[in-house]
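Undergrad: Sequence and predicted structure below; questions after.
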Amino acid sequence: MLNFSIANTVTDLIQGDVREHLPLASIPLEGDVLGLGTTTSLDNGELTFLHDGSEPRTRLYKCAAGDGSIRQLHPGDGSAHFPYVCFSGDATALRHPVDPACLAASEGLPLQQRIGAAISSLSEQGQLAEAPIYGLRLGLEWHSLVITVASKLCMGQKRRNQAPEDPGAAAQGLYGSLQHYRLAADDPGDANDPIRFLGRSLHWDCCGFWDTQPESGRVTVPVATAPLHLHGCSRDLRHGGHLHHEHPGSRLRRLEWLAIYPLQQIRMLGSDLAVEQLGYSDGRLGFQVSNRGELDVSDLGVAVVIDDRYSSHHYLRLPWLAAGETQPFSLPLPLPPGPHQLLVMADPERHVLEPLESQANNAARLTIEL
């Protein structure tokens, strides 16, 4: 069965300080691959996955936060790591084009309602398998469209160290603070309008998802009434970003075509840090820190505590530890005669989003007698 992989979640991204990243090389782009995501915290933007049905590979575009422009990404071009991304394998066999007559029956309704109606209709007719998440490809023509592009979603927010906040409210507040862009037939010409006019590119190709449990925040903002999340690019490949289809300034002219993909197998990707081979010999402490998970980790801290004296502990920092890699350490550590307890902890502050069941190997202890 085809896997639908999720690296972190939209909820994780909203909370900020995401230190886990999926490399571009881990995303299989052969065939019709559905996905969306964000680029690194140092170079923010949105990801859009485009495929026209005849291409051998899916094209991946980065939508820039500063001006709403786009460029195609390629392995090795420097935009290789994503703090949030979800993607399928080749989903060609799961594609269900929606009959134009079915689309016409819901004409006049908001886009989210039209897509929901199409999923319900095909499911009731037995033409579409039930799934927790449905992938979507669609072509749209707009009277006017408002988009946003993620900017500094992951930089220095420190939200995880603040009092708990309703994730839905946090999502709405965060997305509301982003730069908004408007596409329309005419420039409103209002210098005081906070929504910046981009141009007249009103035909868009989009890829996104319908989550039957949107409050989970897996692929949408964690709001029960917001199951639809769409990224897209204008057909002239000038602009791209997150489609604010529900914004008052977005007015749909025509849903040109729609294809639905039932994604039944969800795979959550995560990090798994481990402290291994801890030993002490000839006045030196040796150990290694391994990343057994699927995500690269940035700014990883390692603490060395001697005899439970945290006030005088040693602290190391790794700028980057890729998935599957191991970093060895050998530290001079002179100790007086007698018994000693040595503790080495990877990520002692719990900054890395690691499943609870995977955290037991984040620390290693050693008892020695000198």
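TA: Alright, I've got the coordinates.

Undergrad: C-alpha only now, for contacts and for neighbours.
TA: Will do.

Undergrad: Let me know the helix or strand that the closest residue to S234 other than its chain neighbours is in.
TA: Leaving aside its sequence neighbours, S234 sits nearest to W204 (CA to CA, 6 or more residues apart in numbering; 4.2 Å). Assigned by DSSP states H and E, W204 belongs to strand 203-211.

Undergrad: go on, I119?
TA: Here I119 sits within helix 111-124, counting by DSSP H and E.

Undergrad: Which neighbouring elements make contact with that helix?
TA: helix 100-105 (3 or more CA pairs under 8 Å, 6 or more residues apart in numbering; DSSP states H and E).

Undergrad: One more to weigh against that first structure:
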Amino acid sequence: MNDLDVLKEVNLLVEPQQGSGYEAILRCAFHAEKLGFGGVFTSDHFVRVGDGDPGAGPLDVWLLLAALAVQVPRIRLGSLVSPITFRNPVGLAVAAAQIDQMSGGRIELGVGAGWFAAEHLALGVGLPPVRQRMDALDEALRVIHGAWAATSDGVAYSFDGRHWRVDGWPGGPVPVQRPHPPVIVGGVGPVRTIDIATTHADEYNVPFQTPDQVCAAFDRARRAASDKGRATPRLSATIALYAGTTRLAALRRIAKAAESVEELPDFGGFGTVSKCAEILDGYWSTGAERIYLQIVDAGDLAHIELLAEACRISLDRRAREKGEAR
């Protein structure tokens, strides 16, 4: 295995609304590509999550991805995830296809039901009950796939649902990736999220859970896909991991990010590089095919280097256990 291929299934998840501006995220993406990470993905929020200074954030995620697509040449890019409560599904299909062209086929589209009440209040957008949002997400994914299909076959697309209506969409930019860019559905709902992901998605992502919880969610996804007679989508997990040259250095990073040291083991962990590698071992053991590492401070390139080192140690162990040669 080529040395730069080792981290290809590890992606960084930046959080612009937490304070990282465009220049910091651009430098982060260049550095991630240099280190060999597979992709840089971004959350899609317009309001900071939790207390603290939003700094230079937020950024419009799809403008950010378009800019990265033309400036960073090789790394994969995507949203994790764009809420359909304030993103039109045809608009998402067009944006993803256009950026797929701009990037030479490197975009991925993560879509979710929306959840952050304070954000919706600030935007003046309603946040419907969970069941209604999940119904709208299911329809939105049908619309996205329908819009891409219309673009490919030249037949105008219409959809008349309870939550979305499309009347004769003529088609938009043709994505480079065929049949379309990968679609990611993320969430921890034990029934409806799994059903939607195994019906519509190329990847199912479990965000910010313990390894045991991730493993249980993956098992549910496998069973649901099997019951449908479908292939299981790619399985992935998102975690928060804080590394330092010492434990104290890691704790300083946690404090700067305004995270809770006590709660962090519930969705990731922290410590020296060797400790972080052990934490990663636990997540790879769930059967995850991809891992996303949350990056709150995109300007902390030294942290990204430490995370890359921890990933390499963990992935080397994983390869040896499988009897694979690097």
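TA: That came through fine. What you are looking at is a predicted structure, and each value in this text was computed from that prediction instead of being measured.

Undergrad: What's the TM-score once they're superposed?
TA: Here the superposed chains carry a TM-score of 0.30, computed using TM-score structural alignment, normalised by the length of structure 2; 163 aligned residues with a CA RMSD of 6.5 Å.

Undergrad: continuing past the strand holding W204 of structure 1, what's the next helix or strand?
TA: Downstream of strand 203-211 of structure 1, the first helix or strand assigned by DSSP H and E is strand 228-234.

Undergrad: before we move on, the earlier item: which parts of the helix holding I119 of structure 1 are buried?
TA: Within helix 111-124 of structure 1, the residues scored as buried using 16 or more other CA atoms under 10 Å are L111, Q112, R114, I115, A117, A118, I119, L122.

Undergrad: quick one on the thing from earlier: my guess is the residue nearest to S234 of structure 1 contacts E141, does it?
TA: Yes. Counting by CA atoms under 8 Å, W204 of structure 1 touches E141, with 6.4 Å between them.

Undergrad: neighbour count winner among the two?
TA: W204 (22 against 19; other CA atoms under 10 Å).

Undergrad: Roughly how far does that one sit from D90 of structure 1?
TA: 22 Å (CA to CA, to the nearest Å).

Undergrad: Could you do T38 of structure 1 as well?
TA: For T38 of structure 1 relative to D90 of structure 1 (CA to CA), the value is 21 Å.

Undergrad: Of these two, which one has the most company?
TA: For T38 of structure 1 versus D90, neighbours defined as other CA under 10 Å are more numerous around T38 (27 against 18).

Undergrad: which residue packs closest to that one, ignoring adjacent ones?
TA: Per CA to CA, 6+ apart, closest to T38 of structure 1 is E46, 4.4 Å.

Undergrad: count of residues packed around the one you found?
TA: 28.

Undergrad: Show me what the strand or helix carrying it is packed up against.
TA: Taking DSSP H and E as the definition, E46 of structure 1 sits inside strand 45-50. Identification of packing neighbours for strand 45-50 of structure 1 by 3+ CA pairs under 8 Å, 6+ apart yields strand 33-38, strand 59-64, strand 203-211, strand 228-234, strand 240-243.

Undergrad: among these, which is the most enclosed?
TA: Greatest average neighbour count among those goes to strand 240-243 (a mean of 28), per mean count of other CA atoms under 10 Å.

Undergrad: between the strand ranked longest in structure 1 and strand 33-38, what angle do the directions make?
TA: Longest strand of structure 1, by residue count under DSSP state E: strand 133-148. Here strand 133-148 of structure 1 runs at an angle of 40 degrees relative to strand 33-38 (axes from the mean of the first three to the mean of the last three CA atoms, to 10 degrees).

Undergrad: any idea which helix or strand comes after strand 133-148 of structure 1?
TA: helix 167-176.

Undergrad: hang on, isn't G271 of structure 2 packed against G244?
TA: Yes. In this structure, G271 of structure 2 is within contact of G244 by CA under 8 Å, at 6.1 Å.

Undergrad: what is in contact with these two at once?
TA: Common contacts of G271 of structure 2 and G244 (CA atoms under 8 Å, 6 or more residues apart in numbering): A250, L251.

Undergrad: and Y292 of structure 2, helix, strand or coil?
TA: For Y292 of structure 2, the assignment made with DSSP: H, G, I helix; E, B strand; the rest coil gives strand.

Undergrad: measure it to R222 of structure 2 for me?
TA: 20 Å.

Undergrad: same question, V130 of structure 2
TA: 24 Å.

Undergrad: Which of the two has more residues huddled nearby?
TA: R222 (18 against 12).

Undergrad: Could you list the buried residues of the helix or strand containing the more buried one?
TA: Taking DSSP H and E as the criterion, R222 of structure 2 maps to helix 211-228. The neighbour-count check on helix 211-228 of structure 2 (16+ other CA under 10 Å) flags P211, Q213, V214, C215, A217, F218, R220, A221, R222, A224, A225 as buried.

Undergrad: All set now, cheers.
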